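**Student:** I would like the atomic coordinates for the input below:
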Amino acid sequence: MIPVAHEADPPATLKVFHEKTVRRKGGVRLTRAASETERAIAHFTNAAHYAGNKKVSKENFVFRIYSEKEVSDYLDGKFNKKCGYCESAMAHVTPKDIDHYRPKASIEGAGYAYHPGYYWLGANWHNLVVACPRCNRSAGHEVPGVNDIQQLGKASQFPLLREGVRVRSHTGVLDDEEQARLLLHPYFDQPGDHLEFGEDGLVRPRIQPDGRPSEKGLHSIEVYALQRAALVEQRKKTLDDFDFLVRDAAHLIAMHAHVRNARARRSNEAQLQLVFVKMAGFFGAKAPYQAMLRQYLERHRGSRRFAALRRAGLDLMDLLAA
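**Tutor:** As a prediction, this is how the structure comes out:
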């Protein structure tokens, strides 16, 4: 997971939030998103639908704004067609989900169950995250080092450090529970402060200044299924492929010192340039697993692993500025 730049207000290109309006009595005009939010509030606060923290009717409210094409297309660009949680590229493999970071219809997890959920955030711009189905939906997964299949995936989970601060109504103030939320948000957190990626493809909660593992890191790994075996294997393969290019570049540099023929030297230089271009591709906007690769470079920035490249004037740390 990497931080994703986010505007304070919905961009004007999202017409469903700005230009497409609905007429109401008294001449008041609302955006379609605002209108949907008002209807959601009316539905979910109706005792005929929800009472005593339970759903008591069969009638469902259908949220539509978040999945409209204009919203979907904009989020594709925002997340570079990658999962906002695990960073896997999705466009060529599976359709994306648009996840509500705070679940809209119900909130359910180990030790807590609430109906309804954060119904007033169904069309809220700050609450929409592109996610792959493996992170967003509950399913059985293999986990390295664990014998049994684990049921993982976000679904309707939204754990808090203290349940007593959970906001249960549209009249509440979300700031009251911000300090207690336990899931990383790509808009509002620096995930690298909480997640540490190893060269084995595994991810661990980063140790905090107080000496304890990050609570946000720990819960995000579990809820977003970031330790599922298939994902761990793919991260490791990506890092192995990048490391192969590092070794290939070092080999070409070593060969260059012994090449005397001008044509051979030019060929060697061209190959080295091609390898470096391929390395840079691992840090392109649409490339997966940026958090792991960036930590890998930072971890080895002064080590012998990159020494040959540095002597040749190739500083891999420049890739971080790409």
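**Student:** Going by C-alpha atoms from here, please, whenever you check contacts or count neighbours.
**Tutor:** Fine.
**Student:** give me the number of residues near Gly217?
**Tutor:** By the measure other Cα atoms under 10 Å, the count of residues near Gly217 is 23.
**Student:** Check Tyr112 too.
**Tutor:** When neighbours are counted by other Cα under 10 Å, Tyr112 comes out with 12.
**Student:** Tell me how far it lies from Gln157.
**Tutor:** According to Cα to Cα, to the nearest Å, Tyr112 and Gln157 sit 9 Å apart.
**Student:** again with Arg247
**Tutor:** Distance of Arg247 to Gln157, computed by Cα to Cα: 43 Å.
**Student:** Tell me which of the two has more neighbours.
**Tutor:** Under the criterion of other Cα under 10 Å, the comparison of Arg247 against Gln157 puts Gln157 first, with 22 against 15.
**Student:** you'd agree the more buried one is up against Val223?
**Tutor:** Yes - Gln157 is within contact range of Val223, at 7.3 Å (criterion: Cα atoms under 8 Å).
**Student:** could you pull out the strands for the stretch 101-250 of the chain?
**Tutor:** Taking DSSP state E, counting those that start in this stretch as the test, the strands found in the stretch 101-250 of the chain are 107-109, 112-114, 128-131, 139-141, 150-152, 195-197, 203-205.
**Student:** so which of those strands gets nearest Lys25?
**Tutor:** With Cα to Cα as the criterion, Lys25 lies closest to strand 128-131 of these, at 30.0 Å.
**Student:** Quick one: list the elements packing against the closest one.
**Tutor:** The elements that strand 128-131 packs onto, with contact taken as 3 or more Cα pairs under 8 Å, 6 or more residues apart in numbering; DSSP states H and E, are helix 69-78, strand 97-100.
**Student:** how about a cut-off of 7 Å?
**Tutor:** Helices and strands touching strand 128-131, as assessed by 3 or more Cα pairs under 7 Å, 6 or more residues apart in numbering; DSSP states H and E, comprise strand 97-100.
**Student:** Check the offset of the strand it packs on from the chain's centre.
**Tutor:** The offset between the C-alpha centroid of strand 97-100 and the centroid of the whole chain comes to 11 Å, using Cα atoms, centre = their mean, to the nearest Å.
**Student:** Next, the second sequence, to be compared with the first:
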Amino acid sequence: MIKINRPKIPNIKIYAEKSESLAPELRANLLKLIDENAVHFPDFVARLKDENEKFTKAEEETLEAINYYADPENFKNKDKKVPSFTVYKNKELREHIRTLFNDKCAYCDSVFLGNSTADIEHFRPKKAFNPFKDGIDEKLIEPGYYWLAADWHNLLWSCILCNRKSNLDQPNVEGLKPLGKKNRFPIAEETKRIRSHNQNLETEKAILLIVDPCADDPDDHFVFPVKEEKDVGIVRAKIQENAQPSKKGEISIALYGLNRTKLVADRMEAGLDLKSIFMGLLDSIEAFSRKKNAGEDTSEEIEKFKFQKKRFQSKMKKTSDFLSFKKMLLEDFKNFPQLQRLGLTIESLLE
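**Tutor:** All right, here's what the predicted structure looks like:
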């Protein structure tokens, strides 16, 4: 997982074009349900009072969700039409999210589209949530974070194995385990969970128990051991200043399934590939120096160097998979005697 700096809401039709009208009765009911001091909707009350005011598609969907989910009586009425969530499926929005996450899963940092489809993931579950206390699945609780279903800041690009729940195996773990996020959303103090669109979501952030790649720095919570061959490809919770492993890291690894066997194998393969290219790059530089000192033709070595350097740099581009893992490998590569003997640095090879 890598840190993603999310930009402002994209200027696309569903977020920018105010073309949706609301029925008078819907406006009247919403005025009863939305607190004019609600931090997430600072101008909704004033706009709802203006009968000529129109809303964007994302705003309309959010308001319809508030109208339904904020009234407990609606859950008892089986005939009541449940509003649908469709904005997050918008093709233009989907493209912006794909680009933001560089075609990689927000959680496992893998490039997966060649073998699987992508999910537009809601970090905070929209319809219902599973408290997942102590790593145990619990009954779904309604409503979820219904007012965030179309929220740009709540949407991520994810592979189906991180986003959905599947029974998968893990190295050195007996049997299959249910891995994947699904509706799981644990926090440290359940009584402080935000359950209403009128509450300030910021107060919940301090008690989240899973890593949000757009709000947290994953490097603060995860570490990839590279010293022992048996550990290569495994992710572990980073030890904190209190000498304890990151709680967020531990729970995130289990919840997202970041140590599922195939993913560990893919990381290991990516690491071996990077190491092979790096060693080939050093060999070409050493061969060049040797031939140059001997007064021999170095044209072949120059071409090999250019090719290997280009490959090495391509493995560290923002669109390349498993970047956090690879960055830790590079730290280990700095101790290679051959690199030091040649008087080179990792940074110079990536320029």
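**Student:** Mind checking the TM-score on these two?
**Tutor:** The TM-score (TM-score structural alignment, normalised by the length of structure 1) is 0.91; 312 aligned residues with a Cα RMSD of 2.0 Å.
**Student:** what are the ranges of the helices in the stretch 51-200 of structure 1?
**Tutor:** Taking DSSP state H, counting those that start in this stretch as the criterion, the stretch 51-200 of structure 1 carries its helices at 69-78, 133-136, 175-178.
**Student:** Onto which residues of structure 2 does the second one map?
**Tutor:** Residues 160-163 of structure 2 are matched to helix 133-136 of structure 1 when aligned by TM-score structural alignment.
**Student:** tell me the average deviation of the matching stretch from structure 1 after fitting.
**Tutor:** On superposition with structure 1, the mean distance recorded for stretch 160-163 of structure 2 (mean Cα distance after the TM-score superposition for structure 1) is 0.2 Å.
**Student:** about what we covered before: with distance to Asn124 of structure 1 added, can I get the helices of the stretch 51-200 of structure 1 in a markdown table?
**Tutor:** Formatted as a markdown table, the helices of the stretch 51-200 of structure 1 follow (distance: least, Cα to Cα, whole Å):
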| stretch | distance to Asn124 of structure 1 |
| --- | --- |
| helix 69-78 | 11 |
| helix 133-136 | 18 |
| helix 175-178 | 15 |
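**Student:** With mean neighbour count as extra columns, can I get those helices in TSV?
**Tutor:** Compiled in TSV, the helices of the stretch 51-200 of structure 1 are given as follows (neighbours: other Cα atoms under 10 Å):
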stretch	mean neighbour count
helix 69-78	16
helix 133-136	24
helix 175-178	13
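**Student:** what's the spatially most central residue of structure 2 in contact with, if anything?
**Tutor:** Centrality entry for structure 2: nearest residue to the mean C-alpha point is Ala106, 2.5 Å, by Cα atoms, centre = their mean. By Cα atoms under 7 Å, 6 or more residues apart in numbering, the contact set of Ala106 of structure 2 is 1, 156-158, 213.
**Student:** Pick the one among these closest to Asn11 of structure 2.
**Tutor:** Nearest to Asn11 of structure 2 among those, counting by Cα to Cα, is Leu156 at 17.5 Å.
**Student:** how about the closest residue to the closest one other than its chain neighbours, what does it touch?
**Tutor:** Leaving out its chain neighbours, the residue that sits closest to Leu156 of structure 2 by Cα to Cα, 6 or more residues apart in numbering is Glu121, at 5.0 Å. By Cα under 7 Å, 6+ apart, the contact set of Glu121 of structure 2 is 155-158, 163.
**Student:** Relative to Trp120 of structure 1, which of the helices of the stretch 51-200 of structure 1 is closest?
**Tutor:** Taking Cα to Cα, helix 175-178 is the member of the helices of the stretch 51-200 of structure 1 nearest to Trp120 of structure 1, at 15.0 Å.
**Student:** Have a look at how far, on average, the closest one is from structure 2.
**Tutor:** Averaged out, helix 175-178 of structure 1 is 1.3 Å away (mean Cα distance after the TM-score superposition for structure 1).
**Student:** contacts for that helix?
**Tutor:** In contact with helix 175-178 of structure 1 (Cα under 7 Å, 6+ apart) are residues 165-167.
**Student:** and the residue opposite Glu174 of structure 2 in structure 1 once aligned, how many neighbours?
**Tutor:** Using TM-score structural alignment to pair residues, one finds that Glu174 of structure 2 aligns to Asn147 in structure 1. A count of nearby residues for Asn147 of structure 1, using other Cα under 10 Å, gives 8.
**Student:** do you know how far Asn147 of structure 1 is from Gln271 of structure 1?
**Tutor:** From Asn147 of structure 1 across to Gln271 of structure 1, the span is 45 Å (Cα to Cα).
**Student:** Tyr187 of structure 1 too?
**Tutor:** 39 Å.
**Student:** neighbour-wise, which of these two wins?
**Tutor:** Legend: neighbour count by other Cα under 10 Å for Tyr187 of structure 1 and Gln271, higher for Tyr187 (18 against 15).
**Student:** Return the residue of structure 2 aligned against the more buried one.
**Tutor:** Using TM-score structural alignment, Tyr187 of structure 1 sits opposite Cys214 in structure 2.
**Student:** Now do the contacts for its match.
**Tutor:** Applying Cα under 7 Å, 6+ apart, we find Cys214 of structure 2 in contact with 3-6.
**Student:** with these in mind, which one is nearest to Gln244 of structure 2?
**Tutor:** Comparing the contacts of Cys214 of structure 2 against Gln244 of structure 2 with Cα to Cα places Lys3 closest, at 22.3 Å.
**Student:** Determine whether the claim that the closest one is in a helix is correct.
**Tutor:** No - counting by DSSP: H, G, I helix; E, B strand; the rest coil, Lys3 of structure 2 is located in no helix; its state is coil.
**Student:** For it, give me its contacts.
**Tutor:** Applying Cα under 7 Å, 6+ apart, the residues contacting Lys3 of structure 2 are 213-214, 216-218.
**Student:** could those be laid out in a markdown table, adding distance to Asp332 of structure 2?
**Tutor:** Shown next, in a markdown table, are the contacts of Lys3 of structure 2 (distance: Cα to Cα, whole Å):
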| residue | distance to Asp332 of structure 2 |
| --- | --- |
| Pro213 | 25 |
| Cys214 | 27 |
| Asp216 | 25 |
| Asp217 | 21 |
| Pro218 | 19 |
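**Student:** Most neighbours among those residues, which one?
**Tutor:** Among the contacts of Lys3 of structure 2, Pro218 has the most neighbours (other Cα under 10 Å), with 21 neighbours.
**Student:** circling back: out of the strands of the stretch 101-250 of structure 1, deepest packed?
**Tutor:** Between those, strand 128-131 has the highest mean count of neighbours, a mean of 24, where neighbours are mean count of other Cα atoms under 10 Å.
**Student:** Identify the residues contacting that strand?
**Tutor:** With Cα under 7 Å, 6+ apart, strand 128-131 of structure 1 has contacts from 75, 79, 83-85, 96-101.
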